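Requesting a structural model of the entry that follows:
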Amino acid sequence: MIWRLKEKAKDILSNETGTIFKEASLRVALVYPNTYEIGTSNLGFQLIYRILNSITNISAERVYLPDSEDIKLYELGEDLFSLESQRQIGEFDVIAFSIPFEGDYINVLKILELSKIPFRSLDRGEDYPLVIAGGMATLLNPEPLAPFIDAFIIGEGEYITREVFEIVARREPKCKTLERLSEVQGVYIPSFFKPIYNQDGTFAGHLPSLRVQKRFVDDLHLHPAGSTILTKNTTFSDMYLIEVSRGCGGACRFCAEGFVYRYPRHRDKDSIIAEIKKAKEMGRRVGLISPMLLDHPDLKEIIAEAKKEGIQASLSSLRADALDEDMLETIRMSGQKTLTIAPEAGSDFLRRSVNKHFTNEDITRSAELSYKFGITNLKLYFMVGLPGETDEDVKAIGELGKAIRGVFPRGKVTIGVNPLVPKPWTPFQWAPFPKLKDVERKYQIIKDEVKGASGIKLSLSSPRLFYIQALLSRGSRRVSRFLELALEEKGSYTKALRKWESNPDFYTYRERRADETFPWDFIDHGISKRFLRKEYDKSFEGRKTPECVVPICKLCGVC
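Reported below is the predicted structural model:
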């Protein structure tokens, strides 16, 4: 069986451009806990792959979760291996997980299982690789994974990665390595700290107390911005991705990225154009990635340069209030035919409550202009379960969809809806996750409203999967047992919830007290918790908070 898996790996490699083959004294298995197609589409994962391999004494090889067909072969007894050299994972010195989404937590355990490596760090002696983790999900709240990880990297990886692996390369006993790592800013060693709880089950703190200050990169333009590996076998096919900016000043109250990556930073025009020229050498399209793309001061010049180079540029999700005729002409120049807008709410008041201050009129006008400028597919994203939401607000989602269809008469209008997951480090971290029955009822309101409207496609996300995401997002270290049970039940969260001794609703449906201590409070993002609470209270009044403007704004505590 192993020969079949290795032949498949070699076939995957044969379709790649930019693969790094390297032998060095310190071997790192860089793991994305999902399939190859998804993981190779992740620009952050690719950038860490490049950074690690730029260090002389490190060779980093990629590992992905096998697809459903291959996983059956591994479960017959074969050890999971890396892509580049097909080396077994247990033979590496370090296993480094890059984890952007909480839904992939169970895959972290599955990959350890397939590698025949004990889940819990306390069960792994000197003969096992050091297990490190980082990424967006653990930047918010690493506690549900804490028993399984030796060291978490909290923050942006450009500098801290080198510092961490300089220590690991000394090859000292694991306990000594962890002691040294604990002295590095941005490293969290969970085995050094014991969580304590109040009698009602709420989190009380860690013993000893701790504070981990995240690592932050000021000078983005000094670091790689574009894809390392290109292949047709990914979500974005052979598109060359470029990170244009990091962070967002929009201050949307539900958005973790807008808070933990503060303050917002743009890469300079010259470094982005240099990446576009690299893409041209490879004969590829480019995807410009940023949560605040239209805020980049040189975006029009960047797109014009791409057109001059004969490169088609695709733009990520755009703000409705920033779409004018000049910008749409720029988008038309890029050749893009699909536009993504995230109104989040159907009514103006509820949109103000999340601190988005464009109106239904603005959105409809943007849709009409988009149609005139050649856009043929319009994607709109909404949430239900926002604090203070009424049925009229939910109905307004369908009404807005129909109004947009009225000014966008041909092509496709897709309305995507999911329940709000209140994330750590956002003003909504105190809010409850909406009840599943209530989400289903609200979905039905939207269905009824658009029933019979031609040209509108509804895409309604599974409330149950978002319930699990809410549990994993805001859970304490006690949630780790639920993950183990889910793996025992072959990925069935439903069966795991039945066997778990804790009440999951305690983590999901419960509105947090204003003075409650959270499991993630030990991370120092520079943001004042008092500021976040004020933002939560303001949401019920639909009150505006200005956008984050560097260095003028001093509201949140970061600057």
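
switch to C-alpha atoms for all contacts and neighbour counts from now on
OK.

just how off-centre is the helix or strand containing Ile132 within its chain?
Assessed by DSSP states H and E, Ile132 sits inside strand 130-134. Counting by Cα atoms, centre = their mean, to the nearest Å, strand 130-134 is centred 17 Å from the centre of its parent chain.

Here is a second sequence; please produce its structure as well for comparison:
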Amino acid sequence: MEEKRILPLKPFNSNCIKFILAFPDYYEYGLPNLAIQVLYRKLYKIRDVLPDRYYLYTDDSKEKDKILEYKIPLKEADIVGFSIPYEGVILNFIKILDICGIPYKASQRQENDPIIVCGGPVVNCNPLPIAPFGDIFILGEGEELIKDLVNLYKNHKKNGYFNKKNFLNCVSQLRGCYVPAVHGFHGYGLIKQTKPIDINQFPSHSIFISKNTIYGEETFSIELRRGCNQRCRFCYMGTRLRPARTLKESTFKDLVDIGLRYSRIIKLFYEGLDPEYVEQCLEYIRGKGGKVRIGSQRLDKLSERIIKIIGEAGQRKLTVAPETTERLRGVIGKQKIRNKDILKIVEISSNCGIPDFGLYFIIGLPFETIRDIDEIADFIMEVREKMNSLGNINGYLEIGLNMLYPKPWTPFQYACTILPNEAEGRLQYLISKLSKGGYKVVVSTDVVDEKVERKKESVYKNLIKIETTIGTL
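Sure, this is the predicted structure:
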């Protein structure tokens, strides 16, 4: 796998603690995950620790139980840390344990089996559904905690002897660590999450760069802001990942300068930032000779200037998140977003040379009816027709469509989740309506396509591409 590395590979030493960071999906989706890269950087700096990564392999791979760089079996690791960013990869997490020969239930693992540590947004919201499968669950941000965890492991594995029970008892005393074997599986009481870190002290950015990812080009990513202050009622970020923190201008510029040594493409991740500040950041990248990329945008934080800059830099797609119908946006806390404003963004985007447009929707929200599914379909067709009227018939309209997973600590935490067969029914109804409208509909269970470099001429014109995990559960 061709990669550019900011940190050179450590020489292999079997006496070092082998701490492997695992992402429960394929390399092309997992490499861009900044959580893995940030924690790798932290582990790399700790003496006597040998970090490596693991990504899900295809079923026919001969190395599907091996870690990425040192090619030893994952089950020979001392500690395996899984990042679980969204519910759709939970089954992959268990699958990895199984295919690598690690008993997937913690109660079945022996002293010589790896310690399984789980973190990420899903865990921080609610670790209980997967509590039987992990030894330690990190509640909150792990940049500072990971060193304490390693030091405890060192202290408990002196002279080749290791007592797992004693180790887990000590870990349970660390702030932010839920240990099912100690705390139990029900009513474990108050476990405080880790203290929010200073992201200027621990900035999140790429240390591995490859074109063999969903981006399709070598991309250096920077987390410009962590957290969000918008508090949408279904979202974890504005309620649990607080406070929202933004990089200082000096820190941001230093990271851009580092990134440009390895890649001309700089991608920024942020939520809810004022467009004036974003414009300044994009202009700095452009002034340094870089090409900018941005992810999904909140409509009320998107300016024409931002769209123009990314269009001139060659970004292929702009994505916004209407989430649902205008009626239900009042329920979820996005009542300021109007369909007419989205159509205006479609026009600006096409006029700025961005061929593709993306929309994110959630189905299964409280108070949703078949009328809302009809209105979602009608609006998708309206956007498609807007693109066509602007001469952009070859551009893709990509629809990210998934069901609501109610998050603890949010106003929707007690909302009912619709059953998979019901979600499948609503999806098929939507597809049927789009098809009857005369549109070519392609459905993929892949993640939303982020590749920039592809032929602008599609085999399909007037295309609506639906990206969904519905039907895979």
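
Can you check which part of the second structure the strand holding Ile132 of the first structure sits on?
Aligned by TM-score structural alignment, strand 130-134 of the first structure falls on residues 115-119 of the second structure.

hmm, back to that, report the next helix or strand after the strand holding Ile132 of the first structure in sequence order.
helix 136-140.

Please, where are all the strands along the stretch 301-450 of the second structure?
317-323, 356-363, 397-403, 440-444 (DSSP state E, counting those that start in this stretch).

can you redo those as JSON lines with mean neighbour count?
Listed next are the strands of the stretch 301-450 of the second structure as JSON lines, based on neighbours: other Cα atoms under 10 Å:
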{"stretch": "strand 317-323", "mean neighbour count": "22"}
{"stretch": "strand 356-363", "mean neighbour count": "20"}
{"stretch": "strand 397-403", "mean neighbour count": "22"}
{"stretch": "strand 440-444", "mean neighbour count": "15"}
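
Reformat the ones you listed as CSV; add distance to Ile84 of the second structure.
As requested, these are exported to CSV (distance: least, Cα to Cα, whole Å):
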stretch, distance to Ile84 of the second structure
strand 317-323, 22
strand 356-363, 20
strand 397-403, 17
strand 440-444, 22
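
right, so of those strands, which gets closest to Gly189 of the second structure?
In terms of Cα to Cα, the element of the strands of the stretch 301-450 of the second structure nearest to Gly189 of the second structure is strand 397-403, at 30.0 Å.

What residues in the first structure pair up with the closest one?
Under TM-score structural alignment, the match for strand 397-403 of the second structure is residues 413-419.

do the same with stretch 130-145 of the second structure
With TM-score structural alignment as the criterion, stretch 130-145 of the second structure aligns to 145-160.

what's the answer for stretch 44-53 of the second structure, then?
Against the first structure, stretch 44-53 of the second structure falls on residues 53-62 (TM-score structural alignment).

likewise stretch 89-106 of the second structure?
By TM-score structural alignment, stretch 89-106 of the second structure lines up with residues 104-121 in the first structure.

for the matching stretch, which positions count as buried?
104-117, 119-121 (16 or more other Cα atoms under 10 Å).

hey, where'd the helices end up in the second structure?
27-30, 34-44, 90-99, 121-125, 145-156, 164-171, 180-183, 249-259, 275-287, 304-312, 326-332, 339-351, 370-389, 420-436 (DSSP state H).

and the direction of the last one versus that of helix 370-389, what angle?
Our comparison of helix 420-436 of the second structure with helix 370-389, counting by axes from the mean of the first three to the mean of the last three Cα atoms, to 10 degrees, yields an angle of 40 degrees.

Give me the contacts around helix 420-436 of the second structure.
Ile363, Gly364, Ile373, Asp374, Ala377, Met381, Met403, Val441, Ile470, Gly471, Leu473 (Cα atoms under 8 Å, 6 or more residues apart in numbering).

rerun at 6 Å
Ala377, Gly471 (Cα atoms under 6 Å, 6 or more residues apart in numbering).

so how far is it from its chain's centroid?
Distance, centroid of helix 420-436 of the second structure to centroid of chain: 26 Å (Cα atoms, centre = their mean).

Strand 356-363 and that one, what's the angle between them?
Going by the same axes, to 10 degrees, helix 420-436 of the second structure makes 140 degrees with strand 356-363.

which of the residues in helix 420-436 of the second structure are buried?
Ala423, Glu424, Arg426, Leu427, Tyr429, Leu430, Ile431, Lys433, Leu434.

again, but for the first one
Along helix 27-30 of the second structure, these residues count as buried under the neighbour rule (16+ other Cα under 10 Å): Tyr27, Glu28, Tyr29, Gly30.
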